[in-house]
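Undergrad: just coords:
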């Protein structure tokens, strides 16, 4: 089956009534197709999308009437007592997020003390509160000062907040000591605890809870949910074999969630054949695959480069009654883009458009980024036009990809204009944005600009990572600002960013270029003392620096020491040639021959050096 060789694969084409001519692979062709669709007989919703609007939808989050804002069994609020409404919930959440000391926080909450807190309102507040200590303090205030009597759901919301923060042991202690008072454990309580122990890597305890649940007399249907949480825990921890074994040993029938969790974990681990086998086992046990199942398999096949099989699976998916979406196609697009094949990725998007499957912003950003990596600015900018044409706003990923493209192609004026555009848009620069600029200006030796962007990065609350720091140090060394570079190394250490071999290599090279060989060797000693191993670059730079400084004897001794002791740090062939040349100039033929012997005859330069030594002897 040919991959998009003028048409889509048979498995997909057979389920479509669209007549497909050979598709073009250019971004321009895709844009023309977008325009065609816009002018065709589209539905009103499609026209809204293509004109940059979204079709009108009834909000999934419409505020319910107050009569509906109660859980089943919850009593009406007392007469003449104000109820905590949505505005009050928002105010309380803002107060809890303000990180006030507990004493001040409790005092501030007194303003809400006379209100009636429904269970729904309490759950909303707990779910929005990320800080577990604040959530606990609020809950304790509720029960002490606001005369609130929590139900099982409210208790479970609190436990879930604590467990998400890794506080499973605190939760177990609270339950054992009945710190929160008496409340009946529900299926959700067990699920929360199982999930918490899995997050902590305590799978034996999670299994014990599943066994305990069987003796509670609660709904047997909930047992599979607990097993699914175990499967999710194993999968997220990378224990795919354990997840597979657990599914096969379940004492209840697995459902689609069980299989989807395992299939996704297998696909993410590149274990495609095992995922295929589980898909077959799923059908044999009478569990029907759903959209999540097929998308997980399509993602695994796409990322593994098994594109023909991915397209065949899409055909099966359609035959089963599931519509294909951008989520299904994106793994194929991603593989092609990461493989440096953006033109073929465009073909896939063209196929999607011909089948009235709208690409999403991820599809477009993947292709745009691939064109940027390939240094094809015209096609990359064409993709931004397509985004706008389809009603999408460029994201920070879009801007950063274009910014990197402009920097890599030395279009710094365009980069500056793009930054100005970002400043006036809703898409503000982020860590990646500033990192790109620091690295580019440092590479160009324009350290004033590099320093300005580095300072802006810090002002915005980001901590420079090792990549950014190394680029900045390399720039300082390149411009001969060695004292600043050395001081910056100290700043890195203070900020917890530990220098590595690349950092020290920049310093060694900088000192060598200035002929400050004592300091270059001091950096080498510091490097070893700090646990960063010198590599081939380190010794190549140092030996060539010693040669340039006329310290041939010392260079010879370093060469002997390195080639005798550290194979992985052998200098490059150019360094051998330079040292042999210097030794020949001094008439040190025996030493030159010894260095040639250490070089090895596998290098092309070996013959050149042989001739050099032979000519110098005559």
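TA: Here it is on my side, so go on. Here the structure is a predicted model, which means the values were calculated and not measured. Residues are numbered from 1 along each chain as shown.
Undergrad: could you use CA atoms for every contact and neighbour count after this?
TA: OK.
Undergrad: distance check, residue 592 against residue 615.
TA: Relative to residue 615, residue 592 is positioned 12 Å away (criterion: CA to CA, to the nearest Å).
Undergrad: higher neighbour count, those two?
TA: The residue with the greater number of neighbours, taking residue 592 and residue 615 and applying other CA atoms under 10 Å, is residue 592; the counts read 25 against 10.
Undergrad: isn't that one right up against residue 577?
TA: No: under the criterion of CA atoms under 8 Å, residue 592 lies out of contact with residue 577, with a separation of 9.6 Å.
Undergrad: ok, structure two:
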């Protein structure tokens, strides 16, 4: 019944047992716990475990593992450790599964000290960590981008007589590739091949992506060919990833070739595929190709999504075709696809850039009507434009209104406001916003610090000191050196 998730019937049988004086054993309680756990009803798992303890039934390894897994996945590793220690005190020997459950919990909590102590305990108790255990360690350190620690674990595996498997290699290659350490990533790849392991798409994907990011296109083609030679056929996500990198480097024709190959191989493009190519053609200013892709999308019954519209609006704006961008945005507003706040940010930024402030303000005011809320980016665009025009009180009022509406300024926005005020010669006002940077423990960006230092070059360093927070006086002194 528990396997069929008929938990009400299982509970009825349990009650009948109790009514007849038949005490449930550990197998009964374990079945119930497993049934509730597989349904995700963790509170019921907890209830059964406590009921079991009240009735004096000692849990076995399987029962304890279920309870520990539930606790660890809910951030309650300390309670799970108590169960683990209780098992040991009762003479039960934890299995590799038991250790892996607790280890995974510590990994989720980033408790690296506890993880290492548990591994030492495991080895001390004569249980050799397997590939799965090591992959938990590798993944935990990789998430924190602790490359040297990951490589140390990798070396430790071999020292303990365990050769890494494809999953272990994949995790390490992915981490090295994400840091641009492509020589090291290829070294691991070659070692993997030398050990007779066959790389899969999980291994090839980060390698090819990494070489794309480095602009080493010859290596990209070599790896792609090797992957196909090995009979590994990429999926839509793989093609999208590589096409995205190509388009960002302006290599749109190569991305188009990949698109054609994708279709030839029977891999179906999705909206993300089209969005990537559309963005690429807009980036290089090939507007006719954009129209063809949109027509192609519609002809195969694929509807543009909000990202498609955002890419189009942004692309038209950057190519100086602001009116075409407005047409697209109006088409979007009138159609099925609802704009997001990013859509408004793109349009507001474009309109402000070409001096159409009133239209930008109308869009800003219309955000709420669409059930959206302006972001820090939206407010920052409007405030910087007001400062540029000299509408300083209006910009201050908008800043106050923003924070009252629960949208707190971030470091980037405050730095941008300070720079805008410095450029307008509004040093006292800039001092007010510098104080906010200080109060919120934000960092002064290099470009802001440069403008601050430049203030003293006109011989007014001493005068400006009285207008700015003391923390920033040293910048003015640097400017007089």
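TA: Received, thanks. Small disclaimer: the values here were computed from a predicted structure and weren't measured.
Undergrad: just give the TM-score of the two.
TA: In this superposition the chains share a TM-score of 0.72, using TM-score structural alignment, normalised by the length of the second structure; 432 aligned residues with a CA RMSD of 4.6 Å.
Undergrad: overlap of the contact sets of residue 592 and residue 577 of the first structure?
TA: Contact criterion CA atoms under 8 Å, 6 or more residues apart in numbering; no residue bridges residue 592 of the first structure and residue 577 by contacting each.
Undergrad: aligned to residue 231 of the first structure, what sits in the second structure?
TA: The equivalent of residue 231 of the first structure in the second structure is residue 103 (alignment by TM-score structural alignment).
Undergrad: wait, what's in contact with that match?
TA: Residues in contact with residue 103 of the second structure (CA under 8 Å, 6+ apart) are 115, 118, 133, 136.
Undergrad: which of the residues you listed are retained in the first structure?
TA: Counting by both residues aligned by TM-score structural alignment, their matches' CA atoms under 8 Å, the first structure reproduces these contacts from these: 115, 118, 133, 136.
Undergrad: please, which helix or strand holds the first one?
TA: In this case it means residue 115 of the second structure. Assignment of secondary structure by DSSP states H and E places residue 115 of the second structure within helix 112-124.
Undergrad: what is the subsequent helix or strand relative to that helix?
TA: Taking DSSP H and E, what comes next after helix 112-124 of the second structure is helix 131-143.
Undergrad: residues in contact with that following helix?
TA: Here helix 131-143 of the second structure has contacts from 100, 103-104, 107-108, 110, 115, 147, 149-150, 153-154, 157, 162, 164-165, 167-168, 171-172, 175, using CA under 8 Å, 6+ apart.
Undergrad: and these, which of them are buried?
TA: Buried by 16 or more other CA atoms under 10 Å: 100, 103-104, 107-108, 115, 147, 150, 153-154, 157, 162, 164-165, 167-168, 171-172, 175, out of the contacts of helix 131-143 of the second structure.
Undergrad: of the residues you listed, which belong to helices?
TA: 100, 103-104, 107-108, 115, 147, 150, 153-154, 157, 167-168, 171-172, 175 (DSSP state H).
Undergrad: closest one of these to residue 87 of the second structure?
TA: residue 100 (15.2 Å; CA to CA).
Undergrad: ok, the residue lying closest to that closest one once chain neighbours are set aside to residue 407 of the second structure distance?
TA: Taking CA to CA, 6 or more residues apart in numbering as the measure, residue 100 of the second structure lies nearest to residue 133, with 5.9 Å between them; neighbours along the chain are not counted. For residue 133 of the second structure, the distance to residue 407 of the second structure under the criterion CA to CA works out to 43 Å.
Undergrad: then residue 394 of the second structure?
TA: 17 Å.
Undergrad: which of those two has more neighbours?
TA: Under the neighbour definition other CA under 10 Å, residue 394 of the second structure and residue 407 were set side by side, and residue 407 has more, 16 against 13.
Undergrad: helix/strand/coil for the more buried one?
TA: The three-state label for residue 407 of the second structure, taken from DSSP: H, G, I helix; E, B strand; the rest coil, comes out as coil.
Undergrad: so who does it touch?
TA: Applying CA under 8 Å, 6+ apart to residue 407 of the second structure gives the contacts 375-376.
Undergrad: please tell me how far it sits from residue 116 of the second structure.
TA: Summarising the geometry, the distance separating residue 407 of the second structure from residue 116 of the second structure, computed by CA to CA, is 42 Å.
Undergrad: with residue 192 of the second structure instead?
TA: The spacing between residue 192 of the second structure and residue 116 of the second structure, counted by CA to CA, is 26 Å.
Undergrad: one more: residue 460 of the second structure?
TA: Where residue 116 of the second structure is concerned, residue 460 of the second structure sits at a distance of 58 Å (CA to CA).
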